[in-house]
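**Q** Here you go, sequence then predicted model.
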Amino acid sequence: MKGVHFLMSLVLLALATSFASASDPDPVQDFCVAVDDPKSALFVNGKFCKDPKHANADDFFFSGLNKPGDTSSQLGSNVTTVNVNQIPGLNTLGISIVRIDYAPYGLNPPHTHPRATEILVVAEGTLEVGFVSSNQDNNRLFTKILNEGDVFVFPVGLIHFQINRGHKNTVAFAALSSQNPGVITIAKAVFGSDPRINPDVLTKAFQVDKNVIDYLQKQFWVDNNN
């Protein structure tokens, strides 16, 4: 009888593990609105797949990360993105890469990747980097000065930034754990949304005078992502 109970326990444990690990697939785009008629569908959560028999080496290839990005914007930085849109073969593989160029004192402003953890390595120069933990962790700042060859991780969804504190150009490369990580630049999203967020909301949220919000909403918010 003990053997039967033990066997039943193993079966129940296996079933529980199976149910616990079952979940919906992770999103790889901002949203995917359901439609009842398949003929009306334009997008899927990711990309449609080519017949594997028709795949070739070019589907898994990108050239150009050796070329510096244009850092002449007011941010002084440029992100060259290589995701599923540049390499179709990345579809379903859950990874992408970027090159980030920084002019002296150039900034990659506070932003988040809603679908990816990022691991960054400095190839040339020096960076000050950091991320802020969630409200649950009291929004602690984790920051570090990185030199050539140093590596830093930004956990998925958390606000993070990089700034070049040096007098020379800096170059970094980062891998992200999604074929389409997405990026939300905090200042641009909050003050440059289309249409604009009601100023009353932002005035109360930031606890500043409405004139400050009006000024910020009238600015042209630069996007440094290519």
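**A** Great, that's in hand.

**Q** From here on, just use CA atoms for contacts and neighbour counts.
**A** Will do.

**Q** give the contact list for Gly69.
**A** With contacts defined as Cα atoms under 8 Å, 6 or more residues apart in numbering, the neighbours of Gly69 are Ser77, Asn78, Val79, Thr80, Ile100, Asp101.

**Q** Also Gly125?
**A** Taking Cα under 8 Å, 6+ apart as the contact definition, Gly125 lies against Asn147, Glu148, Gly166, Lys168, Asn169, Thr170, Val171.

**Q** mind putting those in CSV, neighbour count, secondary structure and distance to Ile119 included?
**A** Conversion of the contacts of Gly125 to CSV gives the following (neighbours: other Cα atoms under 10 Å; DSSP: H, G, I helix; E, B strand; the rest coil; distance: Cα to Cα, whole Å):
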residue, neighbour count, secondary structure, distance to Ile119
Asn147, 16, coil, 15
Glu148, 15, coil, 14
Gly166, 16, coil, 21
Lys168, 13, coil, 23
Asn169, 19, coil, 20
Thr170, 25, strand, 17
Val171, 22, strand, 14
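
**Q** hang on, the earlier thing: if you rank the contacts of Gly69 by neighbours, which is first?
**A** When neighbours are taken as other Cα atoms under 10 Å, the top entry among those is Ser77 (29 neighbours).

**Q** any idea where the strands of the protein begin and end?
**A** Using DSSP state E, the strands of the chain run over 77-82, 96-102, 107-112, 118-124, 127-132, 141-146, 151-154, 159-163, 170-176, 184-185.

**Q** For Thr71, which non-adjacent residue is closest in space?
**A** Sequence neighbours aside, Ser77 is the residue nearest to Thr71 in space, at 4.6 Å (criterion: Cα to Cα, 6 or more residues apart in numbering).

**Q** Included below, for side-by-side comparison, is a second structure:
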Amino acid sequence: MEDTTYGINFLVAIEFLALLPMMAIASDADPEQDFCVADPNNPTIVNGLVCKNPALVKASDFIFHGLATPGNTNDPLGSSVTPAAAAQFPGINTLGISMARLDFAKGGLVPPHTHPRATEIIFVVEGSLFVGFVSTNGTLFATTLQKGDVFVFPRGLLHFELNVCDGTATAIAALNSQNPGTQIQAVALFNSGISEVVLEKAFGLGEKAVQKIEYAVEAANKKP
């Protein structure tokens, strides 16, 4: 009975989590029709994704099964993010919402990153996560989340998630954009081709120190 109750509560929580961004002010443009299922085969470039012919839309366009399977955490960071944005889930195109599944090995980390187009809210399904974000005045807001807890990362602010339990951890995220965008700060700074002179001056480091960080960042974010 207890397992059944937990299963029901879990489903209700996920449904609520998915609806939250729709109750907020959307960061994406408001839709002008009931739906606009994305057509990934259309080469036309627009601000978003081109709509599929409504006459060809089916119920299956509004279903996404990708979050049911745990992601591969066999990498240096010990984490995996499985997105359900418009590119993966055509049915949410123009609806101003997306989701993601976060899987963590023991000690796994989703490194400091930003979503320039979305606020993110996460629900801890299993395990314990140490999470936090940094405001524009440099204040850190961090705490440890337990199973069943919910936490929000304001739009565009630097944030992270670290597994601090003895086993694996899982979380579900909802974001109020069909294409939130993700910029990992270490990669953007030290693995994007920015001049080493710029990095040396910005961080007060010598040439060798910058190069060492560049190699370390590349190795840490290299997928198997």
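**A** Thanks, I have it. This one's a predicted model, so the numbers in the text were calculated from it and none came from an experiment.

**Q** of all the contacts of Gly69 of structure 1, which comes closest to Glu118 of structure 1?
**A** Proximity of the contacts of Gly69 of structure 1 to Glu118 of structure 1 (Cα to Cα) peaks at Ile100, which lies at 12.6 Å.

**Q** Quickly note the distance from the closest one to Leu7 of structure 1.
**A** Here the distance between Ile100 of structure 1 and Leu7 of structure 1 works out to 55 Å (Cα to Cα, to the nearest Å).

**Q** Check Pro52 of structure 1 too.
**A** Computed as Cα to Cα, the Pro52 of structure 1 to Leu7 of structure 1 distance reads 43 Å.

**Q** Structure 2: helices as residue ranges?
**A** According to DSSP state H, structure 2 carries its helices in the segments 2-23, 185-190, 196-203, 207-220.

**Q** Return the distance of the last one from the chain's centre.
**A** Averaged C-alpha coordinates place helix 207-220 of structure 2 at 25 Å from its chain's average position (Cα atoms, centre = their mean, to the nearest Å).

**Q** Kindly report the same for the third one.
**A** Remark: helix 196-203 of structure 2 is offset 29 Å from the chain centroid, using Cα atoms, centre = their mean.

**Q** The longest one now?
**A** When C-alpha coordinates are averaged (Cα atoms, centre = their mean), helix 2-23 of structure 2 and its chain have centres 19 Å apart.

**Q** Show me which positions of that helix end up buried.
**A** Neighbour counts over helix 2-23 of structure 2 (16 or more other Cα atoms under 10 Å) mark Ala13, Ile14, Leu17, Ala18, Pro21, Met22 as buried.

**Q** Let me have those residues in JSON lines, extended by distance to Leu189 of structure 2.
**A** Conversion of these to JSON lines gives the following (distance: Cα to Cα, whole Å):
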{"residue": "Ala13", "distance to Leu189 of structure 2": "37"}
{"residue": "Ile14", "distance to Leu189 of structure 2": "35"}
{"residue": "Leu17", "distance to Leu189 of structure 2": "32"}
{"residue": "Ala18", "distance to Leu189 of structure 2": "32"}
{"residue": "Pro21", "distance to Leu189 of structure 2": "30"}
{"residue": "Met22", "distance to Leu189 of structure 2": "33"}
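
**Q** which one of the residues you listed is nearest Pro70 of structure 2?
**A** When those are compared for distance to Pro70 of structure 2 (Cα to Cα), Ile14 wins out at 16.0 Å.

**Q** Who are the contact partners of the residue lying closest to Gly148 of structure 2 once chain neighbours are set aside?
**A** Of all residues beyond its chain neighbours, the one nearest Gly148 of structure 2 is Val124 (5.3 Å), with distances taken as Cα to Cα, 6+ apart. Taking Cα under 8 Å, 6+ apart, we find Val124 of structure 2 in contact with Leu145, Gln146, Lys147, Gly148, Asp149, Val150, Ala169, Thr170, Ala171, Ile172.

**Q** repeat that for 7 Å
**A** By Cα atoms under 7 Å, 6 or more residues apart in numbering, the contact set of Val124 of structure 2 is Gln146, Lys147, Gly148, Asp149, Val150, Thr170, Ala171, Ile172.
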